[in-house]
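Asker: I would like to see how this sequence folds:
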Amino acid sequence: MAPFEKAVRLIKDTVESRRLPSAALGIGIGDTVCVKETFGATSVTPEGIPVREDTLYDMASVSKILSTSMIALRFIAEGILDLADMLPRYFGQDAVPEDKKEISLFHLLTHTSGYPAHIPLYEKIPTPELTVPYLLSVPLEHAPGTRVVYSCMGFILLGKMLERISGKTLDVLAREEVFSPLGMTRTGYHPLDAGTDYSANTAYTERNPLTGEWLIGQVHDENARFLNGVSGNAGVFSNLNDSIRFARMLAGHGVLDRKTYLPRRIFDVSIQNHTPGLEENRGLGFQLAGGWHSCSGRFFPQSGFGHNGFTGPHIFVDPGSGLWTVLLLNRVHPTRENAEHLRVRRILHTLIAIGLEERSLPPEPLSPS
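Answerer: From the prediction side, this is the model:
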């Protein structure tokens, strides 16, 4: 742990000073786990218990790579999907308006579809069943392919597309295509369905505005909650152990425990920058490093890729060295007004990058006797 000692101390001090309620931190290189530490309690309330390696966190938008993007990439590798496939192929020529007929899978994965960043579906439609017709009717904010606008709406539609292609719900698809193959035994949607022990060992987020009760094992994202907890943009819960397995697969360019999860060609193209010159660097579902303001900062290798989520978690990887980091947070507990994670995350990646450099230095020469 020595090269990453400063990184560990940063997270430990941040939690102990109560700037963040809890954290689960993993750092490694390839298959080697260098750091696996937990800090704080599941809640600031008296009911909170110490966080463990198997404590569940709401992964928020990290769900986009844990579930939706991975399923899409697997379908591409299986010849079920193609990046050039457009909405009419799956939702019907007559159902898709003219302004959306040329939105492709590529546009949805790279956030260049033209969809707005956010629409409160729970205020616009009475039931989840109307999601697809409503999203197909929403005016686009720009022509497909001309701008990057990070859009949960595009990923909600992508999730519905995957369901329509397969005839299975997204939670089942994620289990079959991602979590089971990768041995992520405690990752999934609707964690409380798996047993009562999950609720006791789950990090709290905010209070449900409708009931006033703490959200524990219920997705924090309002649209995902409206969609019964299973959505293309959010809804997955995971823990440190499982998230580390996912990070190791990413660091292995699609290989985990000597087994190929994604073909190397599919994986490597997915982490290329497909939006040069636009507002953000985006891969196929992946957020890419880029500049001082990105979640990994300016000093982490700028070839890095991964994703972060609104509730605080993130997974980020340097494909060159195999360096990876997993940081699970419930920074929205007790309130989303806490934005300390943004600064802490960038500093963490700086310290990790420095630790990697120190780890790579040759040993000091022996003094002559």
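
Asker: from here on, just use CA atoms for contacts and neighbour counts.
Answerer: OK.

Asker: which residues does stretch 211-226 contact?
Answerer: The contact list for stretch 211-226 (C-alpha atoms under 8 Å, 6 or more residues apart in numbering) reads 56, 58, 60, 120-122, 128, 190-192, 198-199, 202-208, 229-231, 233-237, 311.

Asker: among the residues you listed, which lie within strands?
Answerer: Counting by DSSP state E, the contacts of stretch 211-226 place 58, 237 in strands.

Asker: can you tell me which of the contacts of stretch 211-226 are buried?
Answerer: With neighbours counted by 16 or more other C-alpha atoms under 10 Å, the contacts of stretch 211-226 contain buried members at 56, 58, 60, 121-122, 190-191, 198-199, 202-207, 229-231, 233-237, 311.

Asker: in three-state terms, label Ile27 for me.
Answerer: strand (DSSP: H, G, I helix; E, B strand; the rest coil).

Asker: tell me which stretches of the stretch 101-250 of the chain form helices.
Answerer: 105-109, 121-124, 131-137, 152-166, 170-174, 196-200, 222-226, 240-251 (DSSP state H, counting those that start in this stretch).

Asker: following up with a second sequence; could you model it the same way so I can compare the two?
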Amino acid sequence: MMTKREGTHDFDQIGRQIASHLEQGIRDGIFPGGICSLTVGSRPPIVVARGHTSSGQQSRPVDADTIYDIASLTKVVVTLPLVLLAVQQGRLSLNDPVVKHLPELEAGPDAEAKRRITLYHLLTHTSGLPAWRPYFLEGSGRAAYLSLIAAEALDGTPGGQVIYSDLGFMLLGFTLERVWDEDLDQLARRLLFSPLGMSMTAYKPLEALAEHAPRIAAAEQGNGYERDMAIRFLSERTDQRSLDMLKRAASFSWRQGTICGTVHDCNAHYGLAGVSGHAGLFSTIADLERYMKIWTAETAPLLINPVLRQFAARTHTSGCSPIQRALGWEASPTGGTLEQVVAGCSGGDLISPAAFGHTGFTGTSIWHDPLRQATLITLTNRVHPTVSTEILQWRRAHHNRIFALIMPCR
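Answerer: Below you'll find the predicted structure:
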């Protein structure tokens, strides 16, 4: 039944606005196609698709069954809820030192500080770990990656700052595998995807969703973007380890053709066989709608305890940075200059103080605003055929245009 508040919106106008902005992104060459879902209250989602899954002659039109590499949305669609489920079952505490579960982390520099890093720090990106490293040039496999992260000096102090870190979510994935004694992809399927009916969501979709492979949207043509990023990063360093890695980068077997069906992220692909806590997941718009019921459902059965859910979605870093972090999620910004706030928040300028969301490098995003009872999910492949840097501006404008049409309910 439609509520009075839902009846005040012109959903046809909202649908036209979504379509118009997707079409603008296609005309501007930001992505070849995309799909957007907007849910307001109890009303069925507005779903709008435009464009194609690639720029090639044989490309398919984007539709509700198109499968996207959702990149860092993996952090909040897999790793975060599995940590919360482990907390509910008493397998983990958010205050657990990471070394309790991964003692290998102490075998390197800053051991004393690393002993103070908790799961809470990893979830809020306040551990002090670096943001990114091209570890795939040095090794592969979980044991090798854990050793490489242990050998890394911290870029900050535990709890002292926000550094958005892929490394931290790799460690969370390793922790989950330890405490459940199960591979992360199997764990996610058993505890999340199957119970939620997310039948089109998986790591390694060419294996797990093989019959649906033609529905996968294309990613970058080769690994040029991350190759150049690795070379730039290593060229700025003078230590012998980095110089050796720079030599390996010159002869590394970078992917050359269009990436489609294997994860775009190089650490996930080359280093961790497609399965990681920070990236690797593929999904569809409908499955992500199902997933967001974890965060929006008000009646039983609830996968996550409501108290823990509310705690996870609120701001936890107000003293650290104008770019706010919840547990896993990005939170609505507070403090800082207007320039810092606007530049830092992927949700745009109009989200309420209670809103939370996340983005993926490949051109994906989820934002939920509880005061509007609205969830906006957007999937694009802005990395095809090459990476477009204009997605950041497009995304904020997209969120502004849509959220401006939805009135808060209180």
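
Asker: tabulate the helices of the stretch 101-250 of structure 1 in JSON lines, adding columns for distance to Ser180 of structure 1.
Answerer: Below are those laid out as JSON lines (distance: least, C-alpha to C-alpha, whole Å):
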{"stretch": "helix 105-109", "distance to Ser180 of structure 1": "23"}
{"stretch": "helix 121-124", "distance to Ser180 of structure 1": "31"}
{"stretch": "helix 131-137", "distance to Ser180 of structure 1": "28"}
{"stretch": "helix 152-166", "distance to Ser180 of structure 1": "17"}
{"stretch": "helix 170-174", "distance to Ser180 of structure 1": "8"}
{"stretch": "helix 196-200", "distance to Ser180 of structure 1": "18"}
{"stretch": "helix 222-226", "distance to Ser180 of structure 1": "22"}
{"stretch": "helix 240-251", "distance to Ser180 of structure 1": "11"}
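
Asker: and Met86 of structure 1, which of those helices is closest to it?
Answerer: helix 105-109 (6.3 Å; C-alpha to C-alpha).

Asker: against structure 2, where does the closest one fall?
Answerer: Using TM-score structural alignment, the residues of structure 2 aligned to helix 105-109 of structure 1 are 119-123.

Asker: list the buried ones in the longest helix seen in structure 1?
Answerer: Secondary structure of structure 1 per DSSP state H: the longest helix is helix 340-360. By neighbour count on 16+ other C-alpha under 10 Å, the buried set for helix 340-360 of structure 1 is 341, 344-356.

Asker: which elements pack onto that helix?
Answerer: If you count contacts as 3 or more C-alpha pairs under 8 Å, 6 or more residues apart in numbering; DSSP states H and E, helix 340-360 of structure 1 packs onto helix 5-16.

Asker: report the buried residues of the helix it packs on.
Answerer: Neighbour-count burial for helix 5-16 of structure 1 flags 6-8, 10-12, 14-15 (criterion: 16+ other C-alpha under 10 Å).

Asker: now stretch 263-273 of structure 2
Answerer: By 16+ other C-alpha under 10 Å, the buried positions in stretch 263-273 of structure 2 come out as 263-273.

Asker: off-centre distance for it?
Answerer: With C-alpha atoms, centre = their mean, to the nearest Å as the basis, stretch 263-273 of structure 2 stands 15 Å off its chain's centre.

Asker: same thing with stretch 168-188 of structure 1?
Answerer: 15 Å.

Asker: list of residues touching the match of helix 105-109 of structure 1?
Answerer: 80, 93-98, 127, 158-159, 168-169, 172, 326-328.

Asker: same question for stretch 298-316 of structure 1.
Answerer: Stretch 298-316 of structure 1 is contacted from outside by 57-62, 65, 205, 220, 243, 247, 271, 286-292, 295-296, 317-320, 324-332, 336, 341, 349-350, 352-353, using C-alpha under 8 Å, 6+ apart.

Asker: great, nothing more from me.
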